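Peer 1: Sequence and predicted structure, then a few things I'm wondering about:
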Amino acid sequence: MKSNLQLILTTNILLAFFNVLLINNHPTLAKVLDVLIMASLFLELAKVFREGR
């Protein structure tokens, strides 16, 4: 479980960095990427709370 959470957080950090690079040239794509990052974090937090950890 811990490695899964670490993988998701690392992926989201990389996506956020990529998002900063995208925001000037492709603002719509950057917004879509924002939604994907937030959805991923929300789902992972929901899973953690559901498991009671």
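Peer 2: Sure, I can see it.
Peer 1: C-alpha only now, for contacts and for neighbours.
Peer 2: Fine.
Peer 1: where along the chain do the helices fall?
Peer 2: Taking DSSP state H to define them, one finds helices in the chain at 2-22, 27-51.
Peer 1: Against that first model, consider the following:
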Amino acid sequence: MTIKQAQKQAKQALKDHGQATSEGRRLKAAYDHILARTFLDGVDHGVRLERKRRK
């Protein structure tokens, strides 16, 4: 393998790694968002039940 080919492979590997990490960050952000929404919906539901019980 020539130096040129090795450099090309290294560059490609770095690019793939960059894409993978940005994809991972996006997935984590989406996951956090879903968790937060689920939690807040649960809190809203709890508040509604509490209000109903007090009436």
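Peer 2: Yep, it's here. This is a predicted model, so every value here is computed, not measured.
Peer 1: TM-score for these two?
Peer 2: Here the superposed chains carry a TM-score of 0.51, computed using TM-score structural alignment, normalised by the length of the first structure; 30 aligned residues with a Cα RMSD of 1.5 Å.
Peer 1: re earlier: mean neighbour count added to the helices of the first structure, as CSV?
Peer 2: Listed next are these as CSV, based on neighbours: other Cα atoms under 10 Å:
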stretch, mean neighbour count
helix 2-22, 13
helix 27-51, 13
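Peer 1: which residues touch the residue nearest the centre of the first structure?
Peer 2: For the first structure, the residue nearest the mean C-alpha position is Ile37 (2.8 Å; Cα atoms, centre = their mean). Residues in contact with Ile37 of the first structure (Cα atoms under 8 Å, 6 or more residues apart in numbering) are 12, 15-16.
Peer 1: residue in the second structure matching it?
Peer 2: Matched across to the second structure, Ile37 of the first structure falls on Asp16, judged by TM-score structural alignment.
Peer 1: roughly how far apart are Glu50 of the second structure and Ser22 of the second structure?
Peer 2: Distance of Glu50 of the second structure to Ser22 of the second structure, computed by Cα to Cα, to the nearest Å: 42 Å.
Peer 1: now Ala10 of the second structure
Peer 2: Computed as Cα to Cα, the Ala10 of the second structure to Ser22 of the second structure distance reads 18 Å.
Peer 1: distance between stretch 46-55 of the second structure and the chain's centre?
Peer 2: With Cα atoms, centre = their mean, to the nearest Å as the basis, stretch 46-55 of the second structure stands 34 Å off its chain's centre.
Peer 1: cool, stretch 39-53 of the first structure as well?
Peer 2: 12 Å.
Peer 1: repeat for stretch 10-22 of the second structure
Peer 2: Counting by Cα atoms, centre = their mean, stretch 10-22 of the second structure comes out at 18 Å from the chain centroid.
Peer 1: Sweet, I'm off.
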